[in-house]
Structures are given as C-alpha cells and as structure tokens.
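Chemist: From the sequence below, what's the structure:
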Amino acid sequence: MESQVRGGTRWKRFAVVMVPSVAATAAIGVALAQGALAASFSVSGQSFKVTTDQLVGTGFSQYGALDEGYTMDGKKAVHPVAVSSFKQATIKNLCQSVVTPNIPVLGNVSLILRAGQGAKPVEAQNLYIDVADLSADATFENIDIGVAAKDATKGPAMRKGETANPYGFAQQADKATLTDVKQTAWATTAGTFKLSGLKMSLSTGVKECY
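Modeler: The predicted structure follows:
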C-alpha cells in the first residue's frame, strides 16, 4: 500500500497477486469436488490480451475462482483466475487481441478489436473479467481487503454455479480507477457492453495489444 489519497488507497503497478496463490489452490480442490466453475461457459483454449488507457468502475469486487475449458487440441483444462467485477464501468481506448496459431497455409492469424478511442468510452454494466495476469496503476475508494467472498456486497454478486469458495479471500471497493492497464484474461461477461467506435481487423502473423 503506497499512500492514502483523498479517502482512497493507491497502488503503483497493481497486480492480481492480491488474490493469494494459496486461495487459488484451495479453490481448485473445491471445484473438482463440486464440479462447479467460474465462467458460465467452457472457455476456449486461447486466452486473450487487453489494454486500456483507463478503466473507471463503481461497485468493485475481486475473488479467486476457476474457469473450465479446453486446450487447443481439445483436452479439458482448468485455469485459476481472479474474477474482477464492476457494477458499472467506463473504459477508454480499449484494445483486445487474440492470436490463433498454426492455421494451415496462413500460419498465425491475429484478431484485434478496438473501441472507445474517441470522446465516447466503452460502457459496461455488471461486468465480470476472469483475469490470469494484470498490471496497472490503481486507486481504490473505501476498500475492504480480506472480506469473505460471499459477504462482498459492493460489487456484483458471485455468479451462480461458479467455483469460488464463498468463505475465501475477497476484496471490494466503492470505486476503482485503473490506468495503463495490461491484462491477460480467459473470459469476460457483462449484462450490457457498449462498444463505441468499434473496429476489428484480422491479419497474418503475431500482432497483439502488448
């Protein structure tokens, strides 16, 4: 914790290691025993990268969970994630990229999606991001660290059927502001997701947001 700023808490280079690895390990055991996982769908064998200049979210919570899915050759896989959720969020200069490797004749193919680059940011409600890796500069207002996941009420509720130990570690805040965001994620879900100025491109080779 670097400093207190106007009733908030500021960290330089905030990272998802805020959710202890021991919690993720425990969650895996719960998942395998109960057969319930984080995302409401089986995730693909490809994670994706996201960058944004700024994400401002109100009603924030974060807890450890699992995503079940597949490898690129169809085998089952389980990924520990930190679920970051926001009741409402605005996102400036969003970039999302995913690379599909080893396509016959073409080789690697990259898909890049961009939105919110102009005056209108991307807007989301009830946003859940299943994050594998994240770095950013972050400021939190009225943050609680170490709350039981089931008792985190500032952000959206835990999703029905997901594997997150309800008695495990979580944190929550009235507001979170993240700048210079770089993250790798396995899944994103939202009640609404408004992409202003959406642009999508496909190209050969490896071309990512970062």
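Chemist: Only C-alpha atoms from now on, for both contacts and neighbour counts.
Modeler: Noted.
Chemist: Which residue lies nearest the spatial centre of the protein?
Modeler: Ile129 (2.8 Å; Cα atoms, centre = their mean).
Chemist: Just give the nearest non-adjacent residue to that one, would you?
Modeler: Thr188 (4.6 Å; Cα to Cα, 6 or more residues apart in numbering).
Chemist: The one you found is in contact with Tyr128, isn't it?
Modeler: Yes - applying Cα atoms under 8 Å, one finds Thr188 in contact with Tyr128, separated by 5.7 Å.
Chemist: Between the two, which has more neighbouring residues?
Modeler: Tyr128 (26 against 14; other Cα atoms under 10 Å).
Chemist: Remind me which helix or strand that one belongs to.
Modeler: Assigned by DSSP states H and E, Tyr128 belongs to strand 122-141.
Chemist: packing partners for that strand?
Modeler: When contacts are defined as 3 or more Cα pairs under 8 Å, 6 or more residues apart in numbering; DSSP states H and E, strand 122-141 sits against strand 8-15, strand 76-92, strand 169-189, strand 192-194.
Chemist: for comparison, sequence B:
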Amino acid sequence: MSSQVRGGTRWKRFALVMVPSVVATAAVGVGLAQGALAASFAVSGQSFKVSTDRLVGEDFVQYGSVAVGTDLEGKKAAHPVAVSGFSKATITNMCQSVVTPDLPFGLGSVSLELNAGTDPKNPVVATNLYLDVAQLDADAYFEDIDIGVAAGSMGKPGIQTGTEKAVNPNGFAQRARLATLTGVEQTAWATTAGTFKLSDLKLRLHKGVEECF
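Modeler: Alright, predicted model coming up:
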C-alpha cells in the first residue's frame, strides 16, 4: 500500500493533514492508550511508512480492527488493520515518513521525514504502544507465543481502550510474552502510546518523494 494519496491537495490541507499525521502521532499526540485517553480520533486521509532496524516488545498482542476516518477529498473511509500492541517497546533507528503530492505553487510532492533512536544505546522507548498496520515486512522472533486466542481473552495490554466497537472479542488474535522484529518496514494508519520517548529526534521536509523505504 502506497502512502501517497492522489488528489487536488491544497497548501492548507498540507499543513493540517500531513504534519499531524507524523508529528502529532509520533511525538506529542500519542498520549492515547490503555490506561490513558481513549483512542477515539478519526484517522487522517493519509497512511504513513515506518521502518526500524529492531523493535523489541513486551506483552505482544495482535488482532484485527478497523481504522475509520475521512480521506483527503472529504469522504468517509474505513481501513481494515492488524493492530499490534505492546506494554513496552524499545525501537532502534526509527524512520517515519509521509508524502503529500500535487502541492500548488510548483512545489509538487513534499515529503515529511522523522528519524529517532539512531544510537542503539539510546533507542526510542514507548509504553502501551498500539500500531494500526496495513502492511508489514520483517523478521520476527517470538517467545511464549499463543496463536488463535480470542481477541477478548488476550490479556495485557489487551484491546486498545476506545476501540472495542471495532473489534470482535471472539475473533482471531495472537499473543506472546516477547516479540523481536528486525528489518521492519510497515505501512500504518495510526500509532498511539501512553508514553513515547524519541531520542535524538530529527524532522526534515524534502521536496519530492523521499520515504523510509
């Protein structure tokens, strides 16, 4: 799934849609998680890409859900997602990017790129982390994994608070005490966390299409 969304994007829309989809999601606006605020926001009309060298997550859960929002043309949209949850995760060399195409004034496409945790000794750290994923490529290693449990019986961190109506509690899910993902490349619609520490954060705008992968 491409993170580019075609259409007559306006400069004001670039400011209101593109920037929050990366900055607010990855930095400040991620105080939405189990035990914090309910994740009741509508997703933006743009998916985004995330890559990382290594993600180590405790209390891994995964289940199906639906991310609901509005596309860039103002129409309601619903996206099936695989939600991956962790009670705690450390992330090394994280990159997050989103592209807004067809900007006016001859700008064409503009890419927003965020990098953090490039030093393995000082990685990104998140608690109560939930990722609404549309596509994922990685090498995965699990410890104490259970496949085929009911979504409503996963144990901690459980179904994300505020999204219960979008999840079948009797539907397929899996869980593991520990999950290690390496060489991660994913396309996502939303990320939420109780806390999100972004070490050595760098944010850059690029003219043209420059994505994490």
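Chemist: Tell me how the two chains score on TM-score.
Modeler: Once superposed, the chains reach a TM-score of 0.80 (TM-score structural alignment, normalised by the length of the first structure), with 172 aligned residues with a Cα RMSD of 1.1 Å.
Chemist: Now do the strand holding Tyr128 of the first structure against strand 76-92: the angle between them, please.
Modeler: 90 degrees (axes from the mean of the first three to the mean of the last three Cα atoms, to 10 degrees).
Chemist: Report the aligned residue range of the second structure for strand 122-141 of the first structure.
Modeler: Per the alignment by TM-score structural alignment, strand 122-141 of the first structure matches residues 124-143 in the second structure.
Chemist: In terms of helices and strands, where is Ala33 of the first structure?
Modeler: In this structure, Ala33 of the first structure is located in helix 21-34 according to DSSP H and E.
Chemist: Buried ones in that helix, by neighbour count?
Modeler: By neighbour count on 16 or more other Cα atoms under 10 Å, the buried set for helix 21-34 of the first structure is 23-24, 27-28, 30-31.
Chemist: In the second structure, what stretch matches it?
Modeler: By TM-score structural alignment, helix 21-34 of the first structure lines up with nothing in the second structure.
Chemist: The helix or strand that that helix is followed by vs the second structure, average offset?
Modeler: Remark: after helix 21-34 of the first structure, the chain's next helix or strand is strand 48-70, criterion DSSP H and E. Compared with the second structure after fitting, strand 48-70 of the first structure has a mean deviation of 0.3 Å; criterion: mean Cα distance after the TM-score superposition for the first structure.
Chemist: now the angle from strand 48-70 of the first structure to helix 21-34?
Modeler: Here the directions of strand 48-70 of the first structure and helix 21-34 differ by 40 degrees (the same axes, to 10 degrees).
Chemist: Number of residues surrounding Ala89 of the second structure?
Modeler: 23.
Chemist: continuing past the strand holding Tyr128 of the first structure, what's the next helix or strand?
Modeler: By DSSP H and E, the next helix or strand past strand 122-141 of the first structure is strand 144-148.
Chemist: Packing partners of that following strand?
Modeler: Strand 144-148 of the first structure packs on strand 169-189, going by 3+ Cα pairs under 8 Å, 6+ apart.
Chemist: now the strand it packs on: which residue numbers in the second structure?
Modeler: Against the second structure, strand 169-189 of the first structure falls on residues 172-192 (TM-score structural alignment).
Chemist: and that stretch, which residues are buried?
Modeler: So for stretch 172-192 of the second structure, counting by 16+ other Cα under 10 Å, buried means 173-182, 184-192.
Chemist: can you pull the contacts of the aligned residue in the second structure for Gly205 of the first structure?
Modeler: Using TM-score structural alignment, the partner of Gly205 of the first structure in the second structure is Gly208. By Cα atoms under 8 Å, 6 or more residues apart in numbering, the contact list for Gly208 of the second structure reads 108-111.
Chemist: Name only those of these that count as buried.
Modeler: Listed as buried from those are 109-111; burial here means 16+ other Cα under 10 Å.
Chemist: Which residue in the first structure aligns with Phe48 of the second structure?
Modeler: Aligned partner of Phe48 of the second structure by TM-score structural alignment: Phe48.
Chemist: measure that match to Leu134 of the first structure for me?
Modeler: To Leu134 of the first structure, Phe48 of the first structure is 12 Å away according to Cα to Cα, to the nearest Å.
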